[in-house]
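[1] structure here, sequence nowhere to be found:
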């Protein structure tokens, strides 16, 4: 059974079902949006950008970034078998994938997949003369947590590429919540949703480690704030989701 579930056929089938279900949920959700003006300027600017949302809201992220207007998106997928499914899901949503785990707080190169994955992210986000900059979408508390504790990887990526950081909070009124470390949510169809954007400036190139830690805490708080705001817009109790 394990070999069957890990087969390419089953992984493709699982990815197809998940994508079909999520697209149905997104299409039947009535969205309320806040803070989009600032991120629209980033879409129009066509420069590099780091997009961040918490791991527990991963299944809402695909509903956010417009393929016809925003920068091309790359997602960091783990080297595990579940990462194989993630790559298939990302591909069906039109996103590029780079394999490797989220960076450790102390060193963004010490991740599964090694320094090569981080270098690939740098190359991707810088883009080229034809496409301009690109977007890297990250869950900065993944893949194993702690929940809502941001690693430095996203900030290092911003510092090296001089890309602004976009924090995104999303929520739906009805959802399934799993008893996992991140309290992963899966949306249900025919519901109300909220999407709250925030934009943080690029991390200055000359930022030292002490200043980087302060910026990490600020970004962590900003991402939690927009996520809690999305819950509040739908009348959900933020204290139950933190």
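    Yep, that arrived. Bear in mind the structure is a predicted one, so any value in this text is a computation, not a measurement.
[2] make it CA atoms for all contacts and neighbour counts henceforth
    Fine.
[3] so what's residue 23 up against?
    Going by C-alpha atoms under 8 Å, 6 or more residues apart in numbering, residue 23 touches no other residue.
[4] next, it: secondary structure please.
    helix (DSSP: H, G, I helix; E, B strand; the rest coil).
[5] look up how far residue 200 lies from residue 134.
    Note on residue 134: its distance to residue 200, by C-alpha to C-alpha, to the nearest Å, is 17 Å.
[6] which one of those two is surrounded by more residues?
    Using other C-alpha atoms under 10 Å, the more surrounded residue of residue 134 and residue 200 is residue 134, with 26 against 16.
[7] quick one, what contacts the more buried one?
    Counting by C-alpha under 8 Å, 6+ apart, the residues that residue 134 touches are 46, 47, 48, 49, 71, 72, 73, 74, 124, 125, 126, 127.
[8] mind running it again at 7 Å?
    By C-alpha atoms under 7 Å, 6 or more residues apart in numbering, the residues touching residue 134 are 47, 48, 49, 71, 72, 73, 124, 125, 126, 127.
[9] what's the burial count for residue 174?
    By other C-alpha under 10 Å, 17 other residues sit near residue 174.
[10] oh, that last question was meant for residue 178, not what I typed.
    Residue 178, neighbours per other C-alpha under 10 Å, totals 12.
[11] use this one as the comparison:
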């Protein structure tokens, strides 16, 4: 291995994850979270013992530290070099990184997720990541729920003030000291066996529900009564 390769490995495995984690933690500690409809989350946990949290890639920044409080929790991450850096970050936060994707190591990762949910782990999943298209729930979410034997609980993360980047997902980072809603949607149970039409119907239903609740929750910031109710 050359010196250049050694430096690259050090940066991806040590420096970038730790530097990124420090930044994420510093900013996230300034947020004021309000949890909404937590009965949906708790009801699913009481009945099934686990859940699959589903969220847009655009809005996962405040969730990466918040959901680390929902331990034990796991997330599927690709086996790419970028995935290695993300895996290091979530490992440090206390997530269980399960390496695999639809293109590589997917079946092994799904079997691992099934083992983890059997032990009471919750699963986090970015439904349109890692490269989009934006706002499209990929089939992987439904497949994960089938293997996990756990219902999907869409999670709506809505910050009051944020920076938006010109990336494929218009990535959002809440500004320091921003208020943030985290809203839990009703659980969606996915049967273990589905024909192609039923599979696609559930995928579209989840996608439509997330989009509807994102619009609704974002509109709360335009309602002084809503803000006063949750943040008084």
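    Alright, I've got the coordinates. All values derive from a computational prediction rather than experimental measurement.
[12] would you pull the TM-score for this pair?
    Overlay of the two chains. TM-score (TM-score structural alignment, normalised by the length of structure 2): 0.84; 221 aligned residues with a C-alpha RMSD of 2.5 Å.
[13] sorry, back to before: any of the contacts of residue 134 of structure 1 buried? List them.
    47, 48, 49, 71, 72, 73, 124, 125, 126, 127 (16 or more other C-alpha atoms under 10 Å).
[14] what does residue 27 of structure 1 align to in structure 2?
    Under the alignment by TM-score structural alignment, residue 27 of structure 1 pairs with residue 29 in structure 2.
[15] where does stretch 167-182 of structure 2 end up in structure 1?
    Using TM-score structural alignment, stretch 167-182 of structure 2 corresponds to residues 180-195 of structure 1.
[16] hmm, who's touching the matching stretch?
    24-25, 28-34, 55-57, 59, 145, 147, 169-178, 230, 233-234.
[17] ditto for stretch 72-88 of structure 1
    With C-alpha under 7 Å, 6+ apart as the contact definition, stretch 72-88 of structure 1 has outside contacts at 6, 11-12, 15, 95-101, 112, 134-138.
[18] mind checking how far the longest strand along structure 2 is from the chain centre?
    In structure 2, with assignment by DSSP state E, the single longest strand is strand 152-159. Mean C-alpha position of strand 152-159 of structure 2 versus that of the full chain (C-alpha atoms, centre = their mean, to the nearest Å) differs by 8 Å.
[19] got it, and stretch 149-164 of structure 1?
    The answer for stretch 149-164 of structure 1 is 13 Å, by C-alpha atoms, centre = their mean.
[20] let's verify residue 194 of structure 1: helix, strand, or coil?
    strand.
[21] sorry, back to before: okay if I get the contacts of residue 134 of structure 1 as a markdown table plus secondary structure?
    Below are the contacts of residue 134 of structure 1 laid out as a markdown table (three-state DSSP):
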| residue | secondary structure |
| --- | --- |
| 47 | coil |
| 48 | coil |
| 49 | strand |
| 71 | coil |
| 72 | coil |
| 73 | strand |
| 124 | helix |
| 125 | helix |
| 126 | helix |
| 127 | coil |
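[22] run the chain-centre distance for the helix ranked longest in structure 2.
    Counting residues, the longest helix found in structure 2 (DSSP state H) is helix 196-219. Offset of helix 196-219 of structure 2 from its chain centre (C-alpha atoms, centre = their mean): 15 Å.
[23] can you check what angle separates that helix from strand 152-159?
    30 degrees (axes from the mean of the first three to the mean of the last three C-alpha atoms, to 10 degrees).
[24] and the contacts of helix 196-219 of structure 2?
    136, 137, 139, 142, 154, 156, 158.
[25] against structure 1, where does that helix fall?
    Aligned by TM-score structural alignment, helix 196-219 of structure 2 falls on residues 209-232 of structure 1.
[26] average offset between that stretch and structure 2?
    Following superposition, stretch 209-232 of structure 1 is found to deviate from structure 2 by 1.6 Å on average (mean C-alpha distance after the TM-score superposition for structure 1).
[27] give the buried residues for that stretch.
    212-213, 215-216, 219-220, 222-231.
[28] likewise for stretch 138-153 of structure 1?
    138-143, 145, 147-153.
[29] what's the most distant pair in the residues you listed?
    147 and 153 (15.5 Å; C-alpha to C-alpha).
[30] now the helix or strand hosting residue 44 of structure 1, how far from the centre of its chain.
    Per DSSP states H and E, residue 44 of structure 1 falls inside helix 36-45. Distance of helix 36-45 of structure 1 from the chain centroid (C-alpha atoms, centre = their mean) equals 17 Å.
[31] quick one, helices of structure 1?
    With DSSP H as the criterion, structure 1 has helices spanning 2-5, 8-27, 36-45, 81-92, 114-126, 153-161, 209-233.
[32] from the chain's centroid, how far away is the longest one?
    Mean C-alpha position of helix 209-233 of structure 1 versus that of the full chain (C-alpha atoms, centre = their mean) differs by 14 Å.
[33] the fourth one too?
    What separates the centre of helix 81-92 of structure 1 from the centre of its chain is 14 Å, taken as C-alpha atoms, centre = their mean.
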